[in-house]
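Trainee: This is a predicted model, with the sequence first.
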Amino acid sequence: MQLFSSAPARRGLGVLLGAVGLQGSLGCNSITGVDALRFEACAPRFTGLTSTDEHGGPGGSPFLDECPEGEVLVGLRSGMNGPFVSGIMALCGTVRASETHPYTMTLAPGTTVPIMRGSASTTGPEMCPPDTMVVGFEGTTGPFGDNEVLWSLRLHCAPLLARGTPEAPSLSLGEGTRTESFGGAEDQGEAFDPTYCPANQVARAILGRSGALVDAFGLGCAEPSLACPASRAASEE
């Protein structure tokens, strides 16, 4: 049973709370000593970790760097050595849902995974636009001695959109964008086709192979969902 599920009932509740000493929308009830009613926020969740294809060569050692729970990949710190991408580090963002329906999905600064894959000092971050996250990539590879390595990289990004009822929303991807390419000149390497996370998934990890350079690169992807407590429905008209 949902208490105070209609607008008149909630208005009546507001009058009652005001009469017993609720001081403002965030005040304290003088009888119960409990703060004004708040509804628990919906919680973004990410299920599974699916690997995309990797592009590059077989040199170096394998790596997998995953964002913490509740965070997604929003960019990379990169390093350069001549025409090569010689280092990458994952940058994550924390996904949040608005407190009211219809829900909007935003990103706050998250974790910088403290591991540089490769050997170069970092340069400026290569970031998705605000409130978007990595969903794919494209780039070029080229020879380094007898090995194939990553020459350039460009990230594909998209926002998360929430649709559906207040208590059971669904998430889907919005219109995509691309970052600027970083690394060597794009026309000097062998381009590979854009590579995306599976349908309606977002990136939560980088993976591949690295040694002195970044030998190969791919993404680890997960399916997003939004878990809303039943009490959320009571806050709607």
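Mentor: Arrived safely, thanks for sending.

Trainee: rest of the way, CA atoms for contacts and neighbours
Mentor: Fine.

Trainee: gap between Leu161 and Val85?
Mentor: Between Leu161 and Val85 the distance is 33 Å, computed by Cα to Cα, to the nearest Å.

Trainee: ok, these two, which is more surrounded?
Mentor: The neighbour count for Leu161 versus Val85, taken as other Cα atoms under 10 Å, is higher for Val85 (25 against 16).

Trainee: What are the boundaries of the helices in this structure?
Mentor: 7-19 (DSSP state H).

Trainee: Would you work out how far apart the start and end of stretch 154-169 are?
Mentor: 31 Å.

Trainee: Oh, that last question was meant for stretch 73-92, not what I typed.
Mentor: End to end - Cα to Cα - stretch 73-92 spans 4 Å.

Trainee: Can you mark which positions in that stretch are buried?
Mentor: Across stretch 73-92, burial judged by 16 or more other Cα atoms under 10 Å covers 73-81, 83-92.

Trainee: Sort out for me which of these are in strands.
Mentor: 73-81, 84-92 (DSSP state E).

Trainee: Leu207 is in contact with Pro62, isn't it?
Mentor: Yes - applying Cα atoms under 8 Å as the test, Leu207 and Pro62 come out as touching, 7.4 Å apart.

Trainee: Compare those two and say which one has the larger neighbour count.
Mentor: Using other Cα under 10 Å, the more surrounded residue of Leu207 and Pro62 is Leu207, with 21 against 15.

Trainee: if you skip the residues just before and after it, what's nearest to the more buried one?
Mentor: Closest residue to Leu207 apart from its sequence neighbours, by Cα to Cα, 6 or more residues apart in numbering: Leu64 at 4.3 Å.

Trainee: second one coming, line it up with the first:
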Amino acid sequence: MIAESFDSYCGPPPVPDSIWLQWNFDPFAIALMVLIAIGWFTQGRRDSAGRAAVFGALVLIGVAFLSPICALTVALFSVRVAHHVILISVTAPLLAIALPWRRGPRLPLALLTVFSAITLWIWHAPLAYEWAIGGALPYWLMQLTLLGTSWLFWREIFSPERSFGPSILALLSFVAQMGLLGAILVFARRPIYPPHFLTTEPFGISTLSDQQLAGLVMWVPAMFPYIAVALWLLMRFLSRDDTKHPETTV
């Protein structure tokens, strides 16, 4: 049974037979991609890393907002969470590499970490989530704040002026709070997101199981980019320390 009265930005809840026909050519999503491309071309930085990063970010944004994945997020909360995870932990760092704009005052990394975490928790609170996916304006408010706060977070993580210790601590702190949110979803005894109460059955999964799967996505795979970057920073720190204090042989 599908909840026919539910109106989502990405359209009505899909069914498996027609899901791959539900492409979304929303002008706002296309405009976002165009603005990102223009931003990269006009910043005057054209290195290969930036080129690959902006291309990867644009591909991910296209898949997330234009492909049938958008429609699938209406039916399955687990796909919605995966969508958000890709947005904040893959797309945002790619944009931070491609568009590292550092003009203007810098915010403390601790504050950016808190902002990103609060934004994540707010939009996964049941009432805020239900409101956000019910129309274009709240939907894009959710997506842009998730992406924007994460871009600011990752931009500071990758800043050459940032010392290694605080960056690693910020990454691990974000992983911890994201794992807590995932654990809450995994161990919840009942479904807590009304928009998905009647949308998961056509895909052969119960609402509670879908919610638990979303928690696992938030708990486990979502941490990998943060842990990977933290390890990369640690290796850079150790290699720099070895360079400064080379071993002497007698």
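Mentor: Received it, and whenever you're ready, just let me know what you need. Quantities reported herein were computed from a predicted structural model and do not represent experimental measurements.

Trainee: TM-score for this pair?
Mentor: Between these two chains, after superposing, the TM-score reads 0.27 (TM-score structural alignment, normalised by the length of structure 1); 106 aligned residues with a Cα RMSD of 5.8 Å.

Trainee: Check which helices and strands the helix or strand encompassing Asp242 of structure 2 sits against.
Mentor: Element membership for Asp242 of structure 2 (DSSP states H and E) is helix 224-244. Helix 224-244 of structure 2 sits against helix 164-187, with contacts defined as 3 or more Cα pairs under 8 Å, 6 or more residues apart in numbering; DSSP states H and E.

Trainee: Contacts for the helix it packs on next, please.
Mentor: 109-110, 113, 117, 121, 157, 211-220, 222-223, 226-227, 230, 233-234, 237 (Cα atoms under 8 Å, 6 or more residues apart in numbering).

Trainee: what's the angle between the next helix or strand after it and helix 164-187?
Mentor: Sequence order places helix 207-219 as the next helix or strand after helix 164-187 of structure 2, per DSSP H and E. With axes from the mean of the first three to the mean of the last three Cα atoms, to 10 degrees defining the directions, helix 207-219 of structure 2 sits at 170 degrees from helix 164-187.

Trainee: Which strands and helices lie in contact with helix 207-219 of structure 2?
Mentor: helix 77-86, helix 164-187.

Trainee: how many degrees apart are the last one and helix 77-86 in direction?
Mentor: It stands for helix 164-187 of structure 2. Going by the same axes, to 10 degrees, helix 164-187 of structure 2 makes 180 degrees with helix 77-86.

Trainee: List the buried residues in helix 164-187 of structure 2.
Mentor: For helix 164-187 of structure 2, by 16+ other Cα under 10 Å, it's 164, 167-168, 170-175, 177-179, 181-183, 185-186.

Trainee: Okay, angle between that helix and helix 224-244 too, please.
Mentor: 160 degrees.

Trainee: what does the shortest one give?
Mentor: Calculated by the same axes, to 10 degrees, helix 77-86 of structure 2 forms an angle of 30 degrees with helix 224-244.

Trainee: Mind listing what's buried along helix 77-86 of structure 2?
Mentor: 77-86.

Trainee: ditto for stretch 210-225 of structure 1
Mentor: So, applying 16+ other Cα under 10 Å, buried residues of stretch 210-225 of structure 1: 210, 213-225.

Trainee: One more: stretch 36-55 of structure 2?
Mentor: Within stretch 36-55 of structure 2, judged by 16+ other Cα under 10 Å, the buried ones are 36-37, 40, 50-51, 53-55.

Trainee: Now distance to Ala64 of structure 2 too, for these, in TSV please.
Mentor: Converted to TSV, those look like this (distance: Cα to Cα, whole Å):
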residue	distance to Ala64 of structure 2
Ile36	15
Ala37	17
Trp40	20
Gly50	21
Arg51	20
Ala53	16
Val54	15
Phe55	14
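
Trainee: Could you verify my assumption that Ala158 of structure 1 touches Met133?
Mentor: Yes - taking contacts as Cα under 8 Å, Ala158 of structure 1 lies within contact range of Met133: 5.5 Å.

Trainee: So these two - more neighbours on which side?
Mentor: Met133 (30 against 23).

Trainee: Could you report the neighbour count for the residue nearest to Pro62 of structure 1 when sequence neighbours are not counted?
Mentor: Spatial nearest neighbour of Pro62 of structure 1, chain neighbours left out: Arg209 (4.2 Å); criterion: Cα to Cα, 6+ apart. Using other Cα under 10 Å, Arg209 of structure 1 is surrounded by 25 other residues.

Trainee: hang on, isn't Arg209 of structure 1 packed against Ala216?
Mentor: Yes - shown here, Arg209 of structure 1 and Ala216 form a contact pair, counting by Cα under 8 Å, at 4.9 Å.

Trainee: tell me the contacts of the closest residue to Thr112 of structure 1 other than its chain neighbours?
Mentor: Distance criterion Cα to Cα, 6+ apart; nearest residue to Thr112 of structure 1, sequence neighbours excluded, is Leu91 at 4.7 Å. Shown in contact with Leu91 of structure 1 (Cα under 8 Å, 6+ apart): 67, 73-77, 110-113.

Trainee: mind giving me JSON lines with those and columns for distance to Ala97 of structure 1?
Mentor: Formatted as JSON lines, the contacts of Leu91 of structure 1 follow (distance: Cα to Cα, whole Å):
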{"residue": "Cys67", "distance to Ala97 of structure 1": "18"}
{"residue": "Leu73", "distance to Ala97 of structure 1": "17"}
{"residue": "Val74", "distance to Ala97 of structure 1": "17"}
{"residue": "Gly75", "distance to Ala97 of structure 1": "20"}
{"residue": "Leu76", "distance to Ala97 of structure 1": "24"}
{"residue": "Arg77", "distance to Ala97 of structure 1": "26"}
{"residue": "Gly110", "distance to Ala97 of structure 1": "15"}
{"residue": "Thr111", "distance to Ala97 of structure 1": "18"}
{"residue": "Thr112", "distance to Ala97 of structure 1": "21"}
{"residue": "Val113", "distance to Ala97 of structure 1": "23"}
